[in-house]
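> I'll drop the sequence and a predicted model, then ask my questions.
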Amino acid sequence: MPDSRPLHILLAPAPRIVTDIFDEADLARLRALGSLAIHEDGPMTDDVFNAHAHADIIVGQFDMPAERLQRAKNLRAIINVEGNFLPNVDYPYCFGNGVRVLNVSPVFAEPVAELALGMAIDLARGVSRSDRRFRDGTEHYGLDANRDAFSLYRQDIGFVGMGDLGRAILPLLAPFGVRVRAYDPWLPSMWIESLGCEAASLETVLRMSKLVFVVASVTDDNQGLLDATAFAMMPKGAALVLVSRAGVVDFDAMLDFAAQGHIRVATDVFPSEPVPRSHRMRDIDRILLSPHQAGALAPALREIGKRTVADAELIARGLPPVMCKIAQPETVARFRSTPVAKS
């Protein structure tokens, strides 16, 4: 029988802001489940945590080592509203004691996919580069402006990773009639092929693609996966769109190959943010820079609240959550994402 007593929910979403992700109707739905405590006044100290250690659901991404989890006798779920599985939770304890760990990363797939396609078209056709030249009076016209341009139509496209984000990009590419090869060692070939892609090795993806989307999460296994050797495999003039995590690439090597004119690059993520004003990437012509804005749309942030509430209501009824991503014991400890710096 499900536990029918009122729930206590602790909402401590820093670095996100409550009003960015929850509207009043969503907060009312959380309050309807029992009691709701909101903490936005500074870090989660042990004193603050102890006052809410009886919580049934925690919404936030503060540290949850075993020492805190052991005090949280009623805890059923931790919902990370930042968007990553962070290495600050004792996951084995949670799995062994019936505590669900969830995150809201699916809300970002569509807005990031949309920007990724825009960046890909820009790299292929040189729109922003022509704009810069027009403004400084060095523009070319007609065919002269397109000497190194290429079309996405019927192009060979590669993916490094094929999770939520990769699957959101695929339908956007469908009108172009592209051939897609994908590398993802966490997925069987059958799954990749069911999406209309060819399962391929990393080397094949890099060597055979005119445009590569890097959409893999950073893990123990793939930190710096795309290094100088990998970039050298790419055809001269090929393009790379990086919209997942900077840790998947050797960032300095990527900049070197762009500066040499071997590849063109678009990136929405960086090893450290904000990027120093003096960083050399700002002066490399073949790089398109986006300040980690791909997923940061107001509707996406509000969807965080709606998915959180929907899963909290299911958990209150003794049912499994379905709207957020669920941590898997085989993989969650291998993720190496870093927290976002601000909401």
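Thanks, I have it.

> Every contact and neighbour count from this point should use C-alpha atoms.
OK.

> so who does F62 touch?
F62 makes contacts with A12, A14, M44, N88, as judged by Cα atoms under 8 Å, 6 or more residues apart in numbering.

> so it sits in a strand?
No - with DSSP: H, G, I helix; E, B strand; the rest coil as the criterion, F62 is located in coil rather than a strand.

> before we move on, the earlier item: what is the most widely separated pair among the contacts of F62?
A12 and N88 (15.1 Å; Cα to Cα).

> These two: which has the busier surroundings?
Set side by side, A12 and N88 show more neighbours around A12, with 24 against 12, by other Cα atoms under 10 Å.

> Please tell me how far the more buried one sits from E82.
Distance from A12 to E82, counting by Cα to Cα, to the nearest Å: 11 Å.

> shared neighbours, those two?
Shared contacts of A12 and E82, counting by Cα under 8 Å, 6+ apart, come down to G60, Q61.

> returning to what we had before: so which of the contacts of F62 sit within strands?
A12 (DSSP state E).

> what about versus this one:
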Amino acid sequence: MEAPVVISAPNPRSLDLIFTPSDRATLHRGYQVVEADPLGITGLDGAVLAKARYIVGQPPLSSETLARMTALRAIFNVETNLINNMPYEVLFERGIHVLTTGAVFAEPVAELGLALALDLARDIVDADLAFRKGEELWGGDGNRRARLMSGSEIGIIGFGDLGKALNRLLSGFRARIKAHDPWLPPSMLAEHGVIPASLEEVLSGSDFVFVVAAATNENEGLLGAEAFATMRKGAIFVLLSRAGVVDFSALMDAVRSGHILAASDVFPEEPLASDHPVRTLPGFLRSAHRAGALDVAFKRMGDMVLEDMALMDRGLPPMRCKRAERETVSRMRSKPVDRN
């Protein structure tokens, strides 16, 4: 029997990045892999398009091209941002799954987010830099701004895979954790041991606020000057999902005024201009969108893709990757990444 066709167009990822050598060998044993330029799918041989069972990547697709792909069962978006570059209504009507492997980033991003918060709470980086210059403060003198996360009040904005992973890490701190996610019913939040709360309750009632909400067409600039003003003085704000969720200038102003401390792994433009004022802003801890970019996370993508292909080859639904939903996919507005 002829092996099913897989069209490989995972840019900016690569098959070597997302598959271990063993998993890549498994892929090539079980499937006929056709490497393609994401912008050149339409130009592939008609027989290849007709036989393609899976696409790895999220290349732009037209309704006309999809009509030629009569055997297509799933598109595996390993870039992880759901991009508005294909007719989702056609895919849903035909029962073609659009799947994302973004869950692989939840644990590594959550871990770095916790590290950023602990750093700001205990002045770890600043104390180290002072030590290198011979200006260290010993004992209690070096803890004038320090605080405990244990027993504190923590707020989480967004409670998808990343919010859940963060909540698991925070569980050992005996904190009171409130979460706000307008796309989830309160009972689902409560099942994870967090207190369902409004956005205002999370902001005004937390010592630490973690923003892990996906960017949508409903939350652009959601957190601006008014939101930051409602936060407790000295509270710590950690941005992990997308910069578009906040008014970044207002966030910098809130830090510059001394009202809050902040950390971010994401920025309005990436790479950031060399003269951007956030680079030298005291009270702001910076990370260059590196929270999830671990090799172990990338390799989990390949594992997820292979397992879901195996399920669908047996006529079963995919279970490892997250399925795009008809009601929400058109609301997503994350920018595609151009580097790993």
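Cool, the structure landed. This one's a predicted model, so the numbers in the text were calculated from it and none came from an experiment.

> any idea which of the contacts of F62 of the first structure is closest to P291 of the first structure?
Distances from P291 of the first structure to the contacts of F62 of the first structure, taken by Cα to Cα, are shortest for A14, at 20.3 Å.

> Aligned to that closest one, what sits in the second structure?
Aligned by TM-score structural alignment, A14 of the first structure pairs with N11 of the second structure.

> I figured that match was touching P60, is that so?
No - if you go by Cα atoms under 8 Å, N11 of the second structure and P60 don't touch, sitting 11.6 Å apart.

> What ranges does the second structure have for its strands?
Counting by DSSP E, the strands of the second structure are 5-8, 32-35, 52-56, 74-77, 97-100, 153-157, 176-180, 195-196, 208-211, 235-239, 260-264, 284-286, 322-323.

> which one of those is the most hemmed in?
strand 208-211 (a mean of 27; mean count of other Cα atoms under 10 Å).

> That strand vs the first structure, average offset?
Superposing on the first structure places strand 208-211 of the second structure at an average distance of 0.4 Å from its equivalents, by mean Cα distance after the TM-score superposition for the first structure.

> what range in the first structure does that strand sit on?
Aligned by TM-score structural alignment, strand 208-211 of the second structure falls on residues 211-214 of the first structure.

> repeat for stretch 243-251 of the second structure
Using TM-score structural alignment, stretch 243-251 of the second structure lines up with residues 246-254 of the first structure.

> got a list of contacts for the matching stretch?
With contacts defined as Cα under 8 Å, 6+ apart, stretch 246-254 of the first structure is touched by 216-218, 222-228, 231, 265, 269-271.

> 10 Å - rerun?
160, 214-232, 240, 242, 258-259, 262-265, 267-272, 280-281, 287, 336-338 (Cα atoms under 10 Å, 6 or more residues apart in numbering).

> Mind giving me the PyMOL command for buried ones among the residues you listed?
This is how PyMOL selects the buried members of the contacts of stretch 246-254 of the first structure, with burial counted by 16 or more other Cα atoms under 10 Å:
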select buried, resi 160+214+215+216+217+218+219+222+223+224+225+226+227+228+230+231+232+240+242+258+259+262+263+264+265+267+268+269+270+281+287+336+337
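
> before we move on, the earlier item: just send the strands of the second structure back as TSV, with distance to N340 of the second structure too.
Formatted as TSV, the strands of the second structure follow (distance: least, Cα to Cα, whole Å):
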stretch	distance to N340 of the second structure
strand 5-8	17
strand 32-35	19
strand 52-56	16
strand 74-77	14
strand 97-100	16
strand 153-157	25
strand 176-180	30
strand 195-196	34
strand 208-211	22
strand 235-239	19
strand 260-264	18
strand 284-286	18
strand 322-323	20
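
> circling back: which of the contacts of F62 of the first structure are conserved in the second structure?
Retained in the second structure by both residues aligned by TM-score structural alignment, their matches' Cα atoms under 8 Å are the following of the contacts of F62 of the first structure: A12, N88.

> Looking at the contacts of F62 of the first structure, spot the one nearest A168 of the first structure.
Set against A168 of the first structure, the nearest of these by Cα to Cα is A14 (27.3 Å).

> hang on, the earlier thing: okay, N11 and P60 of the second structure: which has more neighbours?
Of the pair N11 of the second structure and P60, N11 is the one with more neighbours under other Cα under 10 Å, namely 21 against 16.

> Pull up the overlap in contacts between N11 and P60 of the second structure.
P38.

> what about the residue lying closest to F22 of the first structure once chain neighbours are set aside, neighbour count?
Counting by Cα to Cα, 6 or more residues apart in numbering, F22 of the first structure lies nearest to G305, which is 4.8 Å off, once chain neighbours are set aside. Counted by other Cα under 10 Å, the residues lying close to G305 of the first structure total 22.

> Please say which position in the second structure G305 of the first structure maps to.
Taking TM-score structural alignment, the alignment pairs G305 of the first structure with G302 from the second structure.

> Contacts only, for that match.
L15, D16, L17, I18, F19, T20, D23, R24, L27, V56, V78, T101.

> Out of these, who's the most crowded?
V78 (26 neighbours).

> Can you find the partner of that residue in the first structure?
Taking TM-score structural alignment, the alignment pairs V78 of the second structure with V81 from the first structure.

> hang on, isn't its match packed against Q61?
Yes - taking Cα atoms under 10 Å as the definition, V81 of the first structure is a contact partner of Q61 at 7.0 Å.

> Common neighbours of these two, please.
Contact criterion Cα under 10 Å, 6+ apart; residues shared by V81 of the first structure and Q61: L11, A12, P13, A14, P15, R16, N103.

> looking at it, the first one is touching F49, isn't it?
Think L11 of the first structure. No - using Cα under 10 Å, L11 of the first structure is not in contact with F49, being 11.3 Å away.

> intersection of neighbour lists for the two?
With Cα under 10 Å, 6+ apart, L11 of the first structure and F49 have common neighbours H39, A55.

> Identify the residue of the second structure aligned to A200 of the first structure.
So A200 of the first structure corresponds to A197, using TM-score structural alignment.

> Surely its match is in contact with H180?
Yes - between A197 of the second structure and H180 there is a contact under Cα under 10 Å: 5.3 Å.
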